[in-house]
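*Asks:* A predicted structure for the sequence below; I have some questions about it.
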Amino acid sequence: MGTKIAGKLLFIGEFCLSLTAVGLFWSTSSGHFREKLWEYGGVKGWNSNPNHRVYSYANYEEPPEIPLIWSPSLTDATLAVALLSIIFLVARITVEYFGQMSRTFSLIYGTFLIFFWFHSIESQASGDFSDPKHSSRHPWYLTRHCQRDIATACRVAQASFIISVLASLLYSERLIATALEAIKAYRTTPGSGYQPVSVDLNLMDGEDWASQEDN
């Protein structure tokens, strides 16, 4: 009974976490927050300045590649991970409802989500080295307080990173718990693995001698 209640609470927590992540990443995408944070940090000298790319175009030069931390592709990728988490959750609930849930499916499910969320965390914490004079190992909003004139974009970005960390911890904990349950079930299942067998050598010698006499 307690296990079922804990499982339902875990589903509710996972759903709320995924829904919050979708809301935050959607806000980042629709509000172009990442571009605003990049420009604000560039003006302050905390990272490369996107406005300086205009000079490259004016001089017919190839501008530096947009750092991953400020690229629209990262915004789209993080939103996709959040949506994928909800899709996987619905699939998990459906399989659980029909009684077809297995540890193998749970392990695969958890492994995929952990991979995507950890990659999302790594990308969200990546640096900007496109301008050697204003390089940064991590985005400024993770190492500095939010300024009043860009508070909304800054706080949404911070909350998105925190939600990503919480999601990674949740899926990691569940994957470890499922793996331990699988190991325990394997060890306690009769007939699993090798079983010690006692052999009476005297009896075997007697049987060999009897078979030789019959021949």
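*Replies:* Cool, the structure landed. Numbers count the residues shown, from 1 in each chain.
*Asks:* drop to CA atoms for contacts and neighbour counts, all remaining ones
*Replies:* OK.
*Asks:* Name the residues of the host helix or strand of His119 that come out as buried.
*Replies:* Following DSSP states H and E, one finds His119 within helix 103-124. Neighbour-count burial for helix 103-124 flags 107, 109-110, 113-114, 116-121, 123-124 (criterion: 16 or more other C-alpha atoms under 10 Å).
*Asks:* and if you look at stretch 167-179?
*Replies:* By neighbour count on 16+ other C-alpha under 10 Å, the buried set for stretch 167-179 is 167-168, 170-172, 175, 178-179.
*Asks:* immediately after the helix or strand harbouring Gln158, which helix or strand?
*Replies:* Assigned by DSSP H and E, Gln158 falls within helix 151-188. Scanning forward in sequence from helix 151-188 by DSSP H and E, the next helix or strand is helix 201-214.
*Asks:* measure the residue most central in space within the chain to Ser18 for me?
*Replies:* Residue closest to the average C-alpha location in the chain (C-alpha atoms, centre = their mean): Trp117, at 2.0 Å. The gap separating Trp117 from Ser18 is 11 Å, by C-alpha to C-alpha, to the nearest Å.
*Asks:* any residues in contact with both of the two?
*Replies:* Common contacts of Trp117 and Ser18 (C-alpha atoms under 8 Å, 6 or more residues apart in numbering): Ala167.
*Asks:* how close does Phe98 sit to Ser106?
*Replies:* In this view, Phe98 and Ser106 are 15 Å apart by C-alpha to C-alpha.
*Asks:* correction: Lys184
*Replies:* From Lys184 over to Ser106 the distance is 16 Å, taken as C-alpha to C-alpha.
*Asks:* try this one next to it:
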Amino acid sequence: MNLKETWANRTYRPFLRQWPKPARKGTAWLMVFELMGLIPILVIFGIAQPNLYRTDLWKIGYENKLNSNPNMILYAYANHKPLPQVPLVWSRTLTDFNVAISVISLFLLLVKLITFIMKGWLPLIALVINIAMTALYTVSVYGQIGPDYADPRYPAPAAWYFRYGCDMAKEWGVYKSCQIAQSSLGITFYMLMIYLLNLGFAAWAMWPNKELNDGDDDDDNDSLYGYDAKPVEMQNMKNEPLVSATPFTPRTQAFHTLNRQLPLRAQRAP
């Protein structure tokens, strides 16, 4: 048996695989919940750019000896020292990164919706994309939690507003901004869970299964969410003959009687 015959007789087909019906339904419903999380995350990450509250919260933490000094870079320049590495939670990189992944998520959701309706959302494509998005949102969650060990005097395993709340931000006038920073982590974690569930469904579809390898594609008989489409039989409708009735009046009866008694009209009749 040559290589071509071996490939044709293979039992596991990773490319054109079918979705299990529960996984297909779950993926369809998760798109609704993904959109519900994507709208607020676009708003929150959008208003946080470029620096709505990042530096203010960093200063508040330093004044309360809860994290590093936001002026560390200026001190390094003034003292001709190597530039320190800014913690990810206080960096512009994290802010831009969050905006980027939110826009990418919106684009992928639109692509997934179109290809899912056209039955082109293959499990292999879903597996690769969900692995990538899970990794991106994991980095975002880690960055927002904010371990800050730049200053050995004030090590911070997490941002101060996650450990102590936002009460300290009231006297600085950034209480609402602090709440936005807290909510951004919550909605990011929500999106991470959505992509983990999508990843689970894609992995289930890619798991070796003889029914998914050899089964016929019954999607043509199924709706978007996997329900069987039942044909509707049209019943023949019997057309009843219309009975036309001539209005009956005494004058009409007299006219017909006179018409039958006219000799000339009777002769002309064929």
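*Replies:* Looks like it came in fine. Quick caveat: nothing in here was measured; it's all calculated off a predicted structure.
*Asks:* sorry, back to before: how far does the helix holding Gln158 of structure 1 sit from its chain's centre?
*Replies:* 7 Å (C-alpha atoms, centre = their mean, to the nearest Å).
*Asks:* and it, what does it pack onto?
*Replies:* For helix 151-188 of structure 1, the packing partners by 3 or more C-alpha pairs under 8 Å, 6 or more residues apart in numbering; DSSP states H and E come out as helix 2-30, helix 33-44, helix 103-124.
*Asks:* one more time with 7 Å, if that's ok
*Replies:* In terms of contact count using 3 or more C-alpha pairs under 7 Å, 6 or more residues apart in numbering; DSSP states H and E, helix 151-188 of structure 1 is assigned the packing partners helix 2-30, helix 103-124.
*Asks:* how far off helix 151-188 does the shortest one point, in degrees?
*Replies:* Looking back up the chat, that one is helix 103-124 of structure 1. For helix 103-124 of structure 1 against helix 151-188, the angle by axes from the mean of the first three to the mean of the last three C-alpha atoms, to 10 degrees is 150 degrees.
*Asks:* Please work out which residues of structure 2 line up with helix 103-124 of structure 1.
*Replies:* Residues 123-144 of structure 2 are where helix 103-124 of structure 1 lands when matched by TM-score structural alignment.
*Asks:* mean deviation of that stretch from structure 1?
*Replies:* For stretch 123-144 of structure 2, the mean deviation from structure 1 after alignment is 1.2 Å (mean C-alpha distance after the TM-score superposition for structure 1).
*Asks:* cool, and stretch 94-105 of structure 2?
*Replies:* On superposition with structure 1, the mean distance recorded for stretch 94-105 of structure 2 (mean C-alpha distance after the TM-score superposition for structure 1) is 0.9 Å.
*Asks:* That stretch maps to which residues in structure 1?
*Replies:* Under TM-score structural alignment, the counterpart of stretch 94-105 of structure 2 in structure 1 spans residues 74-85.
*Asks:* Identify all contacting residues around the matching stretch.
*Replies:* Outside stretch 74-85 of structure 1, the residues within contact range by C-alpha atoms under 7 Å, 6 or more residues apart in numbering are 18, 21-22, 25-26, 28-29, 68, 113, 116, 120.
*Asks:* Please identify which of those is nearest to Tyr141 of structure 1.
*Replies:* Thr28 (13.8 Å; C-alpha to C-alpha).
*Asks:* For the closest one, give me its contacts.
*Replies:* Thr28 of structure 1 neighbours (C-alpha under 7 Å, 6+ apart): 34, 75.
*Asks:* isn't Trp117 of structure 1 right up against Ser164?
*Replies:* Yes: the pair Trp117 of structure 1 / Ser164 is scored as a contact, 6.3 Å apart, by C-alpha atoms under 7 Å.
*Asks:* And for Lys59 of structure 2, the neighbour number?
*Replies:* 18 (other C-alpha atoms under 10 Å).
*Asks:* cool, and Leu203 of structure 1?
*Replies:* 10.
*Asks:* Which residue of structure 2 sits opposite it in the alignment?
*Replies:* Correspondence of Leu203 of structure 1 to structure 2, assessed by TM-score structural alignment: none assigned.
*Asks:* Any figure for the gap between Leu203 of structure 1 and Asp214 of structure 1?
*Replies:* For Leu203 of structure 1 relative to Asp214 of structure 1 (C-alpha to C-alpha), the value is 17 Å.
*Asks:* Just say helix, strand or coil for Phe97 of structure 2.
*Replies:* Here Phe97 of structure 2 is recorded as helix under DSSP: H, G, I helix; E, B strand; the rest coil.
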